[in-house]
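**Student:** using only what follows, build the 3D model:
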Amino acid sequence: MQQQRSFTKEASGSLFLVPTPIGNLEDMTYRAVNTLKSVDLIAAEDTRHTQQLLNQFEIETKQISFHEHNKENRIPELVERLQDGTNIAQVSDAGMPSISDPGHELVLAALAADIQVVPLPGASAGITALVASGLSPQPFTFYGFLPRKQSEQIKTLTDLAQKPETILFYEAPHRLAKTLANIQTVYGDDRQVSLARELTKKYEEFIRGTAAEVADWAQQSEVRGEFVVMVAGNEHPTEAVEAADPLAELSPVEAVNALVASGMKTTAAVKQVSKLRQLDRQALYQTYEEQK
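**Tutor:** Predicted structure coming up:
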């Protein structure tokens, strides 16, 4: 058990988790600015990007890079500095640290070293989108970015299909159409979906409709900006939800070939196709091997 009083003076430094704007600089809070000015060091995901923010608010605090590619070496260094009494603020490029951004491992390391971790409230794309989505805001499940591979994405969506709460995903513009097509495939044409893009920016936009309507919009439109994808929960979670076959137009062997080409192992691909189409797995495997 560990008990923390965030603002009790300690010999060691404190780790402050500071949110930054997701677009509109006016969403920077007074407290965030004052914290970044008062700490000894800022651990930033991209120091060049963060420097623009610091210049905007006349913050002169020194930065150090902390991102996915250097975290293994950087975390011990940051923890040592915290133990020596250095106050450090951690920021990502936008929004809350640790939410689809670096930070969680640093928090764990700081807590293991009995260092105070102090979070600041602020901008978060998921919550901002959810309250204007038109979908039920509570309860909700935040998932973040879905797997990129088709087969893995279908499996993840299927695993979430029984959830009665609204589900939140993040998605990049170049993958949006395929992701929405998979959502339509797994959840059906009529499930309600809400999209939010370019939140707090000049071209902020919401697209609300059925899975079929939203998927069609993505196919027909020039998609730009980062998206929050929100899917209504299953109103009848006790009813079994069968995943539709995303490769239905292909023969069983062609479907296996497509899944293997996407990176899935042969045995897993045969298992998935045979399950979706209610085929004998061993017979399909034998046929696949014969036609290779």
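
**Student:** all contacts plus neighbour counts: C-alpha atoms, from now on.
**Tutor:** Will do.

**Student:** does the residue nearest the centre of the chain sit in a helix, a strand or a coil?
**Tutor:** When Cα atoms, centre = their mean is applied to the chain, the residue found nearest the centroid is Gly144 (2.2 Å). At Gly144 the chain is in strand, as set by DSSP: H, G, I helix; E, B strand; the rest coil.

**Student:** tell me the secondary structure at the closest residue to it other than its chain neighbours.
**Tutor:** Spatial nearest neighbour of Gly144, excluding adjacent residues (Cα to Cα, 6 or more residues apart in numbering): Phe169 at 4.6 Å. Following three-state DSSP, Phe169 is assigned to strand.

**Student:** sequence B follows; please return its structure for comparison with A:
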Amino acid sequence: MQKGSVFLIPTYLSDHHEASFLAPMVLDVIKNTDYFLVENVRTARRFISSLKLGLDISTLEFEVLDKKSTPAEISQYMAPVIAGKDVGVISEAGLPGLADPGQLAVTFAHRNGLRVIPLPGASSIQTAVTSSGFSGQQFTFHGYLPIQKAERLKAIKNLEQQLSSTGYTQVFMETPFRNMSLISDLVDTLSHHVNLNIAADIFGQHEFIKTQTIAAWRKQKKDLHKIPSVFSIGHFS
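**Tutor:** Next up is the predicted model:
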């Protein structure tokens, strides 16, 4: 019996996009897939509807794959794929698997001999690095920093130490509603000469990408509350 394939389907990085932002092969895969593992069913349905592919959304099957999904649930979700059905993995934004629970489906696929097919699309992490002016040759992605303030401040100091000792660009994220708290901690904790890049609402109507020193950020107030953002500190060449 031929097993199904696991398609990693990119989504918009901003809410203000159209189908033209996606590669034709992405649209073709979605049009010919009726089984999806998604982080959020409501937003996945809205995303597919926005593509205007003539699909009857009510006929599509969705299962929730998030950070709370158990190994037993993942095994259950992937059983149809082992039986020969293709599945599309859709995250909330960008590419599944990068700071994203889509990794769980990919891990299962490799362990069970399923073909993994990544589709071309934008990554907020890669885009932030390339637009920062920092080195894209060597960088470290840390994902989300700790929620508790004391641990977060310690993590921020550690980021600066790693930048100083390795020269590697240090990249990290935050839940959008905690952006302003993180920015406040960054400008209060990092040395004044450190360069900080903030890449917010990438490819969106309110896109904001700027790199400057912490000393300069202390003088500039930018409201990024609830706006998806990627942060990095690094050196200019």
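
**Student:** TM-score for this pair?
**Tutor:** Remark: TM-score between the superposed chains equals 0.84 [TM-score structural alignment, normalised by the length of structure 2]; 224 aligned residues with a Cα RMSD of 2.3 Å.

**Student:** would you list every one of the strands in the stretch 101-250 of structure 1?
**Tutor:** 116-119, 140-145, 166-171, 192-197, 205-210, 227-231 (DSSP state E, counting those that start in this stretch).

**Student:** strand 139-144 and the longest helix seen in structure 2, what's the angle between them?
**Tutor:** Counting residues, the longest helix found in structure 2 (DSSP state H) is helix 149-166. Taking axes from the mean of the first three to the mean of the last three Cα atoms, to 10 degrees, helix 149-166 of structure 2 and strand 139-144 form an angle of 180 degrees between their directions.

**Student:** please say which position in structure 1 Thr33 of structure 2 maps to.
**Tutor:** Thr33 of structure 2 maps onto Val39 in structure 1, with residues paired by TM-score structural alignment.

**Student:** picking up where we left off before, tell me who's in contact with whichever residue in structure 2 pairs up with the residue nearest to the centre of structure 1.
**Tutor:** Mapped onto structure 2 by TM-score structural alignment, Gly144 of structure 1 lines up with Gly143. For Gly143 of structure 2, the contacting residues are 99, 171-174, by Cα atoms under 8 Å, 6 or more residues apart in numbering.

**Student:** most neighbours among the residues you listed, please name it.
**Tutor:** Neighbour counts for the contacts of Gly143 of structure 2 were taken using other Cα atoms under 10 Å; the highest belongs to Val171, with 23 neighbours.

**Student:** show me what that residue aligns to in structure 1.
**Tutor:** Under the alignment by TM-score structural alignment, Val171 of structure 2 pairs with Leu168 in structure 1.

**Student:** equivalent analysis for Ile214 of structure 2, please.
**Tutor:** In structure 1, the residue matched to Ile214 of structure 2 (TM-score structural alignment) is Ala211.

**Student:** quick check: the gap between that match and Tyr187 of structure 1.
**Tutor:** For Ala211 of structure 1, the distance to Tyr187 of structure 1 equals 8 Å [Cα to Cα, to the nearest Å].

**Student:** do the same with Asn234 of structure 1
**Tutor:** Remark: distance between Asn234 of structure 1 and Tyr187 of structure 1 (Cα to Cα) = 9 Å.

**Student:** cool, Leu135 of structure 1 as well?
**Tutor:** Per Cα to Cα, Leu135 of structure 1 is found 16 Å from Tyr187 of structure 1.

**Student:** looking at the two, which one has more neighbours?
**Tutor:** Tyr187 (26 against 20).

**Student:** what's that one aligned with over in structure 2?
**Tutor:** Match for Tyr187 of structure 1 (TM-score structural alignment): Leu190.

**Student:** any idea how far its match is from Glu160 of structure 2?
**Tutor:** For Leu190 of structure 2, the distance to Glu160 of structure 2 (Cα to Cα) stands at 7 Å.
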